[in-house]
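Trainee: okay, structure incoming, though there's no sequence with it:
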């Protein structure tokens, strides 16, 4: 018998929908609230490594992800020279197992749609435009007050509500999110035939220029620069700035740059990072995904770590009979060091770039791949 009968999940990203689906599949009654008015329709693309795909298959959405995304099994390294010379094509580790691709790129909005549809089909009750404003708990459960004034009781509250987590604040966790010192330009657009995998260009006037195919007819492209305040730029100025930065990169970037015409597809964000010290629970409220840890996307493991959190937490709640220290100690043992190592490695790569150090990038990637290949 599961340790919980009814659960509230706060946040409808990959961590929140993932854990909601897995618990509902096991017969747990799950409510999910999301403060935005509906499923994500904006954003560019997302890179899903094999260990993320492993969990997506577990929650029953692999067929949809495979159909909507673009799978590939290698990583290209290119020079920031006039030809965009391909320096190496490296076979990528199949961290989800040999029966899954190494990587799938897909539009963020499509992944959100697929997960929300699966969440609803699993019987989860979803409320958009809603969030929590108060949590009162004792040893047996949590009384939750919502923004609409309603109150409900749950055996457990799962905060999967992102880097600015409301649940984290409500349970009294004082945590500092640290700027990494980098900002990223992202664009979503058509995929030219020259783009068949992720290629990374290190160096030139920016730290990284890269791209990832997200479907037969789409990709997202990105350029990482030193962080600065870009908030005053108009959409047209954002487009002009990204095209200007892209002028330094060639090969497939020449095709991509030609297709950068829609200012609405350009966005800019600054990297931040944190790891919540263990334990990630406060009584019967627990934090997962970006609410517990975040890192720059230099190793493309953010979604995978969030999905692994969801899978491990659901497994423990279903296989244990009580919500107690034994359960939380097991959660910490399976998640904390693994997530912290990925965050530290992602920040190490960012640090090398910021300091213009020649670090062992392939070695770092291999270490992380070896870590995340066994299931969490």
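Mentor: Received it, and whenever you're ready, just let me know what you need. All values reported here derive from a predicted model rather than from experimental measurement.

Trainee: can we go C-alpha only for contacts and neighbour counts from here?
Mentor: OK.

Trainee: show me where the stretch 251-376 of the chain has its strands.
Mentor: Applying DSSP state E, counting those that start in this stretch to the stretch 251-376 of the chain gives strands spanning 266-275, 281-282, 285-287, 293-294.

Trainee: of the ones you listed, which is nearest residue 76?
Mentor: The closest approach between residue 76 and any of these, judged by C-alpha to C-alpha, belongs to strand 266-275 at 23.3 Å.

Trainee: which helix or strand contains residue 210?
Mentor: strand 208-215 (DSSP states H and E).

Trainee: show residues contacting that strand.
Mentor: Residues from elsewhere that reach strand 208-215, judged by C-alpha atoms under 8 Å, 6 or more residues apart in numbering: 45-47, 68-70, 104-107, 191, 195-202, 219-225, 246, 249.

Trainee: just checking, next helix/strand downstream of that strand?
Mentor: Proceeding C-terminally, strand 208-215 gives way to strand 218-226 as the next helix or strand, assigned by DSSP H and E.

Trainee: list the buried residues in whichever helix or strand comes after that following strand.
Mentor: Using DSSP H and E, the next helix or strand after strand 218-226 towards the C-terminus is helix 235-246. Residues of helix 235-246 classed as buried under the neighbour-count rule (16 or more other C-alpha atoms under 10 Å) are 238-240, 242-243, 245-246.

Trainee: wait, what's in contact with the residue minimising distance to the centre of the chain?
Mentor: Closest to where the C-alpha atoms of the chain average out (C-alpha atoms, centre = their mean) is residue 303, at 2.7 Å. Residues in contact with residue 303, defined by C-alpha under 8 Å, 6+ apart, are 14-15, 48, 52, 289.

Trainee: try this one side by side with the last:
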């Protein structure tokens, strides 16, 4: 790429931060805006990063910090509700043999690492700021910011998440749909002996699991049929999660004892989304959750978003011509990989909701994860 370019990235989550770092490295002028004043620096409890996500984080130059901040492991345990270990499966190293199969870490810590990388790359960052698409033509996009200022860019990258206002503003009508499940999450101290993810199926929840996030911490979660959020008072969140978690044995009693602060408990529905046809309108391009999302049954949400950023940045920096053909090539390359992940993630949940006992869960997971070992 020999022509000077300017890009506006809307949204400072994983996808937005990653594409900003990669474009700045190639010499592109990037402005990143984020609606939240704190840049999402405190949001969330924990995150599971599989090898294909780690591969992108290494490309971003942050792998050493991720490794030091998180907890790497290579297996998953399947337990009965009482904690009895029924099976231990080795995780496939989807990022290659030189990376762990999985790293668990505190989500705010990952965000801070990515924030530092954005700052180090020299991007302009404006927090507490949103943008409206004023108009666009074959050469660029004009935007108006929430502070009244205006700008003109060669490209706008919409990384503003599941409820993307930018997606709707450019006429893409796809919206996320609930799958029927919901998840309670909380961060807690890590009991001695927890050195991998364990998943219990059955009991009062569809899934009860935990993932170590450091030498001293983990995040725990229970999955149930979704309920009307308005019917669950925020001050009862700890009580609700503790009620479900208290039915499980093994390490769960020690974890459950720490579920006391409702402000630390997060409750969200599982959603699914896959924008079809293309992920762009003119010179506005979607990445991450703005283009697709899936239940965390395969722990691939962040990985798919990070891969989007990598592929888009590769295509943009390799070409002097930013046009419909390039943006469509981005979509076609990504949708072939994202679609099976979304479909498999939704199918796993559907089998549980429908009570299917003879589902080929290992086969579906094995085929999907084997596909993800290939480069995006």
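Mentor: Great, that's in hand. Every value quoted in this text rests on a predicted model; they were computed, and no experiment measured them.

Trainee: in strands, which of the contacts of strand 208-215 of the first structure fall?
Mentor: Secondary-structure check on the contacts of strand 208-215 of the first structure using DSSP state E: residues within strands are 45-47, 70, 104-107, 198-202, 219-225.

Trainee: before we move on, back to that, include distance to residue 32 of the first structure when you put the buried residues of helix 235-246 of the first structure into JSON lines, please.
Mentor: Conversion of the buried residues of helix 235-246 of the first structure to JSON lines gives the following (distance: C-alpha to C-alpha, whole Å):
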{"residue": "238", "distance to residue 32 of the first structure": "35"}
{"residue": "239", "distance to residue 32 of the first structure": "36"}
{"residue": "240", "distance to residue 32 of the first structure": "40"}
{"residue": "242", "distance to residue 32 of the first structure": "37"}
{"residue": "243", "distance to residue 32 of the first structure": "40"}
{"residue": "245", "distance to residue 32 of the first structure": "41"}
{"residue": "246", "distance to residue 32 of the first structure": "41"}
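
Trainee: ok, of those, which one's closest to residue 268 of the first structure?
Mentor: Using C-alpha to C-alpha, the shortest approach to residue 268 of the first structure within the buried residues of helix 235-246 of the first structure belongs to residue 238, at 8.2 Å.

Trainee: that closest one against residue 266, yeah?
Mentor: Yes: look at residue 238 of the first structure against residue 266 with C-alpha atoms under 8 Å: they come within range, at 6.6 Å.

Trainee: how about the corresponding residue of the first structure for residue 368 of the second structure: what's its closest non-neighbour residue?
Mentor: Taking TM-score structural alignment, the alignment pairs residue 368 of the second structure with residue 368 from the first structure. Among residues not flanking residue 368 of the first structure along the chain, residue 342 sits closest, at 6.6 Å (C-alpha to C-alpha, 6 or more residues apart in numbering).

Trainee: and the one you found, how far from residue 257 of the first structure?
Mentor: Separation of residue 342 of the first structure from residue 257 of the first structure (C-alpha to C-alpha, to the nearest Å): 32 Å.

Trainee: give me the more crowded residue out of these two.
Mentor: A direct count of neighbours by other C-alpha atoms under 10 Å for residue 342 of the first structure and residue 257 places residue 342 higher, at 25 against 19.

Trainee: what about the residue nearest to residue 278 of the second structure when sequence neighbours are not counted, neighbour count?
Mentor: What sits nearest to residue 278 of the second structure in space, not counting adjacent residues and going by C-alpha to C-alpha, 6+ apart, is residue 331, at 5.7 Å. The local packing count at residue 331 of the second structure equals 25, with neighbours defined by other C-alpha under 10 Å.

Trainee: for the equivalent of residue 331 of the second structure over in the first structure, which residues are in contact?
Mentor: Structural alignment (TM-score structural alignment) places residue 331 of the second structure against residue 332 in the first structure. When contacts are counted by C-alpha under 8 Å, 6+ apart, residue 332 of the first structure is found next to 278-280.

Trainee: do a quick rundown of the helices in the first structure.
Mentor: 14-25, 50-58, 62-68, 108-121, 166-170, 235-246, 252-258, 302-319, 325-354, 361-372 (DSSP state H).

Trainee: tell me the most buried of these?
Mentor: Most buried of those, by mean neighbour count (mean count of other C-alpha atoms under 10 Å): helix 14-25, with a mean of 27.
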